Structure formats: C-alpha cells, structure tokens
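Colleague: here is my input; please provide its structure:
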Amino acid sequence: MSADTYNLERRQFLRLLGVGAGAATLAGFLPSALADEVAGQASGQAIVKGGTLFANVTPEPAGLVAGINISSPAVVISSSIFDGLVTYDAQFRPQPQLAESWEEAADGKRITFHLRKGVKWHDGTPFTSADVQYSILNVVKKTHPRGASNLAKVTDVQIPDEHTVVFILSGPAPVLWATLFGTETQIVPKHLYEGTNPLTNPWNSKPVGTGAFKFKEWVRGSHVTLERNPDYWDAGKPYLDRIIFKMIPDAGARAVALESGEIQFAANNPVPESEVARLQQNPALQLDTTGWQVPAPMFFFDFNLRRKTFQDLRVRKAFAHAIDRQGLADIVWYGLADVAQSCVPSFQQQFFKPGLPQYDFDPKKAEQLLDEAGYPRGADGVRLRINHVTEVSYGQVYLRAAEYMRQQLKNIGVEMELINLELAAMIRRLFTDYDFDTVSQWYSAYPDPQIGVTRRFWSKNIKPGTPSSNNSGYSNPEMDRIIEGIQEEGDVAKRKLLIDQMQELVQTDVPSVNLLELKFFGFYSSKLQGLRKGPLLFYSSLADAWLEP
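Modeller: The predicted structure follows:
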C-alpha cells in the first residue's frame, strides 16, 4: 500500500470514527454541548486550592488497577492514580500526558512516543520507557479483556532510550488511537510487577501510579482515600488535597448523601432510576448523562455455552423471544435505556447495521421452540431449571431486571434461580470458575467494536481469571475469522463489511441476547468545578477539580 493510499484510507476511517487529523474523536455522534472541556474554566472563576472531595463509587471494586481488575468503579478511582500515554479532550482527540509527543510512520507500521522526563512513580522510582514496554507486552496484551484485540497489530515495543517508545505494528491500526488512555492501556510499574502474575499481584489493592493522586488507604467496606501527589509532573496540580471514595451500599442512602452534601461526586448510576427526575430539580446538584458516551454500556443476557442445553440454537432463540426488552427499558429502567438492536450500539452510526434479525417479545414462539428442542412442560409445568447470576452489586436495577426476566421465563416453563453476589465473588464465579447457567451483565462497547464488542465473541478472549472477557465460552471459527479480519483489515469499507458480518452472525447465532443500550448517569455538587467535561467525564482524572467555598 502506498503512503498516499494509506493516508487516504486512514482519513476515511478516522472520519467514520469521527476523528480529527492524526487522532481519534467522537465528535461525529456526541452532543455539541460537550464543547467545554473543563467545567468552570471558561467562566474565569478563580481556582480554590485545597480541601477534600467526598465521592462515591458503586459497587466496591475488586481491585484498584483498572487495567487489571477491570470494572467501572475501579476505573473511576484508578483514573486519578494512573496517567496514560495520552489523555483526551472533549472531542476525544488525543492530548499529551505521559507521552509529550509522537510521530506515526506513513505506512502505519511504527508509532514513536517521546515520554515526558522527570516523571516519578508514587514510590519515587523514575518512570521510563521500560515500564511502557513491560506493560504493553506483559500486562495489556496478555491479561486485559480487550488488550489482545486493541493491540492485535502491535507486534513489538522497542525502547531505544529511557524516554522513547516505539510501537512496531504489522499494519495500520487507527483503532489504537481510541485506546491509549490511562485506564484502558494502563501503564504499571515494572519494578513492582515483573516476575509476578499481574492478575494476583498484591499491588492491585495498593496501587503505585504516576497520576495526580497517590493511594493512601483502602478500608474495606468503608472508603478508599487518595492524597495529593506533591511531585506530580503537571506543576500546581492537583488542586484538591485528597479524595475520599466512600462505599455506601444502599441506593436510597446515596441519594440522601448527595442531597445533604455528604458526597459531592457520584458515578455509576448512584441513585435509583426512579429518583433521577426529582434530584435533577435540586439546584445544589448537577446531573450528567453524557460522561459515559465513550464507554457506551450495553446490557445483555448470556448463556454458559459449556452447558449442553444452551448449545441448541432453538433454546437460545426461545429465551430471546421470551424477554420483553421494551418493558425492561420502560418499566425497570424508567426510560433510561433503549432497546438494543445489535451488539453494536445504535448511536455508533458509523458502525451500526440497521435491519438486523430481531427477536420480538413472543412467548408462544418461545414455547414452540422449546417444544421443538425437546423440552416439553413436565407435570408441574416446568421445562427447564437453571440459575442466573445478576450484577446486583452495581445496583438494585439489575436485580429488578433479573426478577422481571425470571417471571417472563416462568411463563414459558423455565424456572430461574437468581444468584446475587458481591462483585469479587461474582467475578470469580463468572470468569474463573465458569460456574453459572445464565447471567445478565453489562459491558462497555467503547467507540469502536474492536475495543469493546468483539471481546464477547472471540474464542481467543476466553481468558480464565480475566474479568469482562468471553465468559460464555462462545467459540465459532466463522466468528473468529470475522473478528480477526476486523483487527487486520486496513481498508475502511472492507472493515465495515466485516463489522456488519459480525452483527449479522451475532443476531442469527444468538450466542448472547442483546437487551439494552444503557443511558448511564452521575450526579455531582454544583460547587464542584474543573471536571473534564466530555464523553469520558466519569473515567477522567480529577487533577483539575476544585471546590467552591
């Protein structure tokens, strides 16, 4: 491929992704209201330094290094502890962070990053290119549930000196530019991780990063405290003295804490969906529903395909017909969700394929399919008895969703026992022991299907012990061919056809029932200024945040 052809195709891809010159952006589908990058700065207010921000995450994470113990609450905390090679502005364009600058070869096969000098890990050890090399090759590519796909074309990482990193790629990989932020392609200290299993390294619960805040303590069941990093490379920041992430398990109590000012920043749908409209009228609080546009959460119903019952396509289709997805959106989520038509969210217009096969709510069709599959009703009216793991630790809405689906499945003769576990136990059961029949859960789709969607269906992403990977055990050579084509194809139009094929196969083979596109939300105090407003607000560092008196 000539340099001119490559650059033309890359521009076409970036335009589809919504990208500006040389970098990725989501401007193509994000609201124009996201133009302000940092709340409060445009108004010219005088920044107030010092103070403690009381925040909340739900549920309590299993670990605090988000690139290893991956979960939404871990990301919210970890983003202030770890910096990435780049950060992003409100249009999702890469901006310098640990990398001051970079150059990309015309053929797309080399990206050279020039690292910021004088950066230290929180334990005082200098940050160098060796940390980046180790993290990319030994942590991200091997243990991250999206890493093998995100970095599929990264064949090597060279470090000619302590402050230069060269990614060697097998071919152009524009998707890489949407994955280099600190909690996705996470850089960890080599001196604390080398020679260990990153998934079980004790530093995952007492992290040492390069970010604006240093880990102070984690009192299980109570709080995580971060303190200002006095040696932060961005002189003068952070403005806050500390952040205390309080664990408040009860959603009603979290609503009260927000109204009273006990907590001033709360991500992950902190209050019951039924309370959002009321709290939105409180002038002391700000509601944000756009800080999740990049993660793009998708809610789905998975089968453990290691179970013989679910290896029958008719059974999987029966479950799809038995679940009223519109009812889930309207009744359970109070309208804070849309029915999913694909594994790719519809607002990713550059990738979403309309007109896919759908499974409308049709209990009679579901019963017919179960009869054909050899599961007639018994004398007690029951066809199947199964268990179902819920994500109740993320909020009662997930339990209500499971109960809603349990009743609908009961109507077609399926008895479903609900298993409600705290987050760490749920992760172990789903992603290590594979001890479940069915599960309803959400994954982040992210701005490109290669980042957050393909991991659900790629057989090479069956990674025991890795959260948010392919826990259903779905393995289909045709799907693998398509996904690996998505990873390798440099032609934008041909790659789009492969993404279409993936969506078609998911909807016809039904390895998973795509239920909802979730509209996540968060609340924060009207006195909290300096938030990095945009599509990654709740996954961004709080380095710029400050509190009005």
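Colleague: CA atoms for contacts and neighbours, from now on please.
Modeller: Fine.
Colleague: mind listing the strands for the stretch 101-250 of the chain?
Modeller: Taking DSSP state E, counting those that start in this stretch as the test, the strands found in the stretch 101-250 of the chain are 110-115, 154-161, 164-169, 213-219, 223-228, 242-246.
Colleague: could you export these to CSV, including columns for mean neighbour count?
Modeller: Listed next are the strands of the stretch 101-250 of the chain as CSV, based on neighbours: other CA atoms under 10 Å:
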stretch, mean neighbour count
strand 110-115, 20
strand 154-161, 16
strand 164-169, 20
strand 213-219, 20
strand 223-228, 21
strand 242-246, 22
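Colleague: same list, these, but as CSV with distance to residue 483 please.
Modeller: Shown next, in CSV, are those (distance: least, CA to CA, whole Å):
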stretch, distance to residue 483
strand 110-115, 23
strand 154-161, 16
strand 164-169, 18
strand 213-219, 38
strand 223-228, 39
strand 242-246, 38
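Colleague: residue 311: which of those strands is closest?
Modeller: strand 154-161 (34.6 Å; CA to CA).
Colleague: and the angle for the closest one with strand 164-169?
Modeller: 160 degrees (axes from the mean of the first three to the mean of the last three CA atoms, to 10 degrees).
Colleague: so how far is residue 384 from residue 407?
Modeller: 14 Å (CA to CA, to the nearest Å).
Colleague: thinking again about what came up before, to residue 400, which of the strands of the stretch 101-250 of the chain lies closest?
Modeller: strand 242-246 (24.5 Å).
Colleague: got a list of contacts for the closest one?
Modeller: By CA atoms under 8 Å, 6 or more residues apart in numbering, the residues outside strand 242-246 that reach it are 51-57, 77, 213, 222-228, 263.
Colleague: just the angle between it and strand 213-219, please?
Modeller: Going by the same axes, to 10 degrees, strand 242-246 makes 30 degrees with strand 213-219.
Colleague: check which element follows strand 242-246 along the chain.
Modeller: For strand 242-246, the succeeding helix or strand toward the C-terminus, using DSSP states H and E, is helix 251-260.
Colleague: any idea how far that following helix is from the chain center?
Modeller: 25 Å (CA atoms, centre = their mean, to the nearest Å).
Colleague: what does stretch 381-388 give?
Modeller: With CA atoms, centre = their mean, you get 32 Å for stretch 381-388.
Colleague: please provide the structure for the following sequence as well, for comparison with the first:
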Amino acid sequence: MNFRKQPKISIQRLPCSLDFSEIRRNSVIFLLLLFGCLGNASGCRGPARHDPSILHTMIDSAPSTLNPRLSLDAVGQRLEMLVFRGLTTLDSELNPQADLSEKWRLESGGKTVRFTIPKDIRDHAGRSIDARLIQRCFQNYFFKASPSPLKAAFSTLTSVTQIENEVIFHLSAPDPYLVKNLSAVRYFASDLNAEDPCRDPGPDEHLITNGLYSVSPYPERFEKELILSPRKQSAPRLSFQLIRDETSRLLKMMNGEIDFVQNSFSPIKTAWLTRQGFQMVQRNGANTSYLAFNLRDPRLAKLPVRLAIAHAIDRTQIVRYKLNGEATLASSFLISSLPEGAPFTPFNFDPAESERLLDQAGYPRQSDGVRFHLRYKTTTVKEGLELAQIFRENLKAVGISLDLEPVEPAVFFASIRKGNFQIYMSRWVGASDGSLFYRTLHSGEKDNRVGYRNPDVDAWTASSLRENNLLKRRKILLSIQTKVFEEMPYFPLWHWTNALLVRKDLVLPPSESLSLSGSYIPFADLR
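Modeller: The predicted model follows:
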C-alpha cells in the first residue's frame, strides 16, 4: 500500500454510502448486502433484545481476573471501577476526585497524606466501611506476606495508619501521583469476613461490591457475560458480553442484540455503522500508539536513522484514510490537553529529508535500491498487521526493507520484555500523567524496553516524581518531552479517539462526558 499513489478509503469521495473496496475486504458485510439485510431492509434489526431494562454492550477481550488485588489490565480496571470504590476516583479529565474519602490534605512537605473518611458508608450487603477497615484494607494490599502487584506504583509508601476518621499515608519522599494512583486500589470485603477486607478470598468466599453497580454473586473471572445492577434507580442495568471476533460483533450490532459499544470496531466499520442508523459521540482520548526503536541495535542507535524512519511514515494519510480520522497526531505519550502534557510539536512526512538523513548516516542505496533491512515485530491481530504493511511500503520508498515478524500476542510481549526486537509498535492505554516517563525512559527501569540512556533525562524523571508543585513539575516534564522528541527513542504516532456508538432510540450523551481513558463510568448515564 502506498497512500500517496493510491489513496485508500475516503468515504466522502464515494457517490454511494459504502466503499466497495472495503466490502471486498469484509466478505460477511458483502454477503449481507447481497441478501438485503443492511440499509433499509427490515430483516437485520429484528426485535432481538430480550429484557428492555438491560442495556447490552460488548468487550473484545476478557480481563485476566476480576480480583481487584490482581487486576492490572485496562478492561478489568474499567469493570471494577463500576462495582468497587477507592479512596479516590478519576473524572472524565483524569483528575482525582474524592470517593470513599471526602477530602485529603498534604503535610510534612508531601511526605504525609491524610484522607478524611465520612460516616455511614456501606457496602451492598449493608455493612459499614469506616477508616479502621480502610486502613486494614491497605495493610492487606501492600504490607502482608503476599502484597498486591499494585504496590509497584507506591515505591515511597512506608506505612498506612488510622486515627479516628482519618487514614494516613506515610511516605519516605513526596509522591505527587499518590492521590491519583490510589484510584486503582479498590476496597472490597468477602461475604464471610467483613473485618479483614482486601485480602485474597478463599475458595468458598464471594466479594461484596460497593460501587455504582452491584454483582451478586461476584465472580473471580469473566466468562461469557457479566450483568451489573445499578444502585441508582434511574441508571440502567448493564450486560457486558465477551465477543472476540469483530465480524461477530458487527452481526450482533446489526441484529439488534447490542445497544451500544465503545471503541469496539475499526474506524472504517465504526463509520459504516453510523450510516446504518447508529448514533456516535466522539472525544479525543489518552490512548497513544507509538513506534519503539531498540537503541542497542547499531543502526537504530544512530539518531539520523531514527529520524529518517519517522520522516518516512505518512501519519497524516494513515489517520485520514486507514483510521478514518479517528485519531490525532502525537508528539508525546501525553495528549497536550493534560496538565502535564507538552504542546503538540509538528513532525513532517518528508521522504526527501529521510533519504538525506540515511545518506548522511552512511547507508546509501545498493544496486537493488535497498539500504538495509530491519525486523519489525508485530502481532497477528489484523489491525496491527495492516499498519505494519503500510509502514513497510512507506519505508520501502526511502530504501529501508522492513521484514515483518508476526507472532501471537503472548509471544510478542515476551519478546519485547526480553529486548528481542528492532522495531515494534504498541499502544499506551490511559497515558494520564508524567509518571510514565520515569518508567519508560529512566536508564535503571525495566520498562525502558528500548535501552534509552540520557543522564539529563534520568535526573529530570527522578526529580519529577518528587515535585509536588504542579507548575514546577510541568516545567521539568516539558524538558523531558522536548528532549525525548528530539532524540526519538520512541516515535509517538497518534492519540486514539474514543468513539461511543449507541442505537438510534437512546439518548446520546455529550462528548465531554466520555472519559479520556475510555472508562465505563459514562455508561451509567445512558437512557
């Protein structure tokens, strides 16, 4: 595929409502069209819905667990946010707000954080949740023999104590992200032991929910469907169904079995569904796709080579045609609207500059037109493979042969952790603050997969984790983002747009109610 020579899917330029090049790539849609199921035909959207009090939606991957102590993936966190509460929660702008706490304050230069717990908080079994139990909850999360993996986000936490209605966090050094990170640590207790909350449940125990929604009995794992019952009478019941295959999800939408979905389809199919009568609301999101370069590789260790690769990729055309405009170009992991995000820095598609940089780096074209080969690690997921093929064509135009290595997702992530790659593409989900720069850029961190080394960035990232003053921290983080974009250990590609599709008789929520991170909380307001 070469976007400059053969522009891909452009819905606006078609005289009819469908692009038939896309239909040919989606045989199921094509067959449905042949049999008259789509468009204005009545056969596709029969009365497949059963209980009108339940709104049905889909997820395309199952969370690894529904145990809040162990849940690290995005889907699990989003589901648990609906049924369990933490000391804090995040609003649609990803700012921390009070949840089980009613307020907090910092003391001792940020090394002590006090949370005030209101009276009369109860779980869905009617049992009290007070400061004493919340303190015990954090003891079980972080200080018992088998702590939760969530403890990794609280490296300076030394103890948690309780005095009357306050829960007090004691730190060895200030942590400006503590209050926000606590939103991922959720309170729970089992049906058999309300006095020892947040420990791993035994085989005969069930967790009691305490959030916006209840589930009884609460499962340890997501199987095929999870039905949530609201605590507010005005909110809908929600059914989450696991449908891994995109074609199956599309058919369920068209058959009237599903009422709404968020970020469930490729951009082209999302646009196609809106032409079939589904309403859509969108908002720019905080999920960021990027290319990673292994700086241990002798070629990729050269800055001109990394810059040449970046200049050779036509991001604007990819976003416009392949992603159907459902993304915005990136120059950092963080979107610029976040308090710690840097202003967007343009980076042009410029094949001529790419060729000049490669010549400068000492890689002239050989007799076959190829300068050198690079291995590109990708998964077998269709979207990732298609983007890899686009990158291959872009780089071929400047003399770089990109050899694709598609592997299963588990193998892909294992290879990345081991450093067994030259280039790969991935997506940072919910990039909400500057703490990620320490994890991904500091030379001593295991999540620095690319082997980036810069003493200034090491000092800045460490300093940013200890600076409670937002204005001072923003200045540090701006220096980090500017330097990293100049040195390009990662190439930020685009920030994904969050898209909520709902059936036409539901009330469409305002775009600002959608979370930047793709949270499920706005689903409670669907009617």
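Colleague: just the terminal-to-terminal distance for stretch 127-141 of structure 1.
Modeller: First-to-last distance for stretch 127-141 of structure 1 - CA to CA - comes to 20 Å.
Colleague: quick one: contacts of it?
Modeller: 67-68, 115, 118-121, 147-148, 151, 156-159, 161-165, 185-190, 194, 198, 210.
Colleague: so residue 157 of structure 1 touches residue 168, yeah?
Modeller: Yes. The pair residue 157 of structure 1 / residue 168 is scored as a contact, 5.9 Å apart, by CA atoms under 8 Å.
Colleague: quick one, helices of the stretch 201-350 of structure 2?
Modeller: Assigned helices in the stretch 201-350 of structure 2, in chain order: 246-254, 267-274, 303-312, 315-317 (criterion: DSSP state H, counting those that start in this stretch).
Colleague: which residue range of structure 1 does the longest one align onto?
Modeller: Translated: helix 303-312 of structure 2. Counting by TM-score structural alignment, helix 303-312 of structure 2 pairs with residues 313-322 of structure 1.
Colleague: for that stretch, which residues meet the burial criterion?
Modeller: Using 16 or more other CA atoms under 10 Å as the test for burial, stretch 313-322 of structure 1 gives 314-322.
Colleague: the corresponding residue of structure 1 for residue 101 of structure 2: what's it in contact with?
Modeller: Counting by TM-score structural alignment, residue 101 of structure 2 corresponds to residue 99 in structure 1. The contact partners of residue 99 of structure 1, by CA under 8 Å, 6+ apart, come to 85-86, 113-116.
Colleague: shared with structure 2, which of these?
Modeller: Using both residues aligned by TM-score structural alignment, their matches' CA atoms under 8 Å, structure 2 keeps these contacts from the contacts of residue 99 of structure 1: 85-86, 113-116.
Colleague: just give the closest residue to the residue positioned nearest the centre of structure 1, not the sequence neighbours.
Modeller: Centroid check for structure 1 by CA atoms, centre = their mean gives residue 444 as the closest residue, at 3.7 Å. With CA to CA, 6 or more residues apart in numbering as the criterion, residue 444 of structure 1 has its nearest non-adjacent residue at 4.3 Å, and that residue is residue 297.
Colleague: now which residue in structure 2 aligns to the one you found?
Modeller: Checking TM-score structural alignment: residue 297 of structure 1 goes with residue 287.
Colleague: and its match, how far is that from residue 492 of structure 2?
Modeller: From residue 287 of structure 2 to residue 492 of structure 2 the distance is 11 Å (CA to CA).
Colleague: tell me how far the residue with the largest distance to the centre of structure 1 lies from residue 272 of structure 1.
Modeller: Relative to the centre of structure 1, the most outlying C-alpha is that of residue 379, 44.8 Å out, by CA atoms, centre = their mean. Distance, residue 379 of structure 1 to residue 272 of structure 1, by CA to CA: 40 Å.
Colleague: average distance between the longest helix along structure 2 and structure 1?
Modeller: Longest helix in structure 2, counting residues (DSSP state H): helix 470-487. Superposing on structure 1 and averaging over aligned pairs (mean CA distance after the TM-score superposition for structure 1), helix 470-487 of structure 2 comes out at 2.0 Å.
Colleague: which elements pack onto that helix?
Modeller: Contacts defined by 3 or more CA pairs under 8 Å, 6 or more residues apart in numbering; DSSP states H and E place helix 470-487 of structure 2 against helix 455-464.
Colleague: so the helix it packs on corresponds to what in structure 1?
Modeller: So helix 455-464 of structure 2 sits over residues 477-486 in structure 1, by TM-score structural alignment.
Colleague: distance from that stretch to structure 2 after superposition?
Modeller: Stretch 477-486 of structure 1 sits 1.4 Å off on average (mean CA distance after the TM-score superposition for structure 1).
Colleague: show me which positions of that stretch end up buried.
Modeller: For stretch 477-486 of structure 1, by 16+ other CA under 10 Å, it's 479-480, 482-484, 486.
Colleague: need those residues in CSV (columns: distance to residue 368 of structure 1).
Modeller: Listed next are those as CSV, based on distance: CA to CA, whole Å:
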residue, distance to residue 368 of structure 1
479, 28
480, 31
482, 32
483, 33
484, 36
486, 36
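Colleague: return the distance of the helix or strand just after the longest helix of structure 2 from the chain's centre.
Modeller: Per DSSP H and E, the first helix or strand lying C-terminal to helix 470-487 of structure 2 is strand 490-502. Relative to the centre of its chain, strand 490-502 of structure 2 is centred 9 Å away, using CA atoms, centre = their mean.
Colleague: in structure 1, what range does strand 490-502 of structure 2 match?
Modeller: Using TM-score structural alignment, the partner range for strand 490-502 of structure 2 is residues 512-524.
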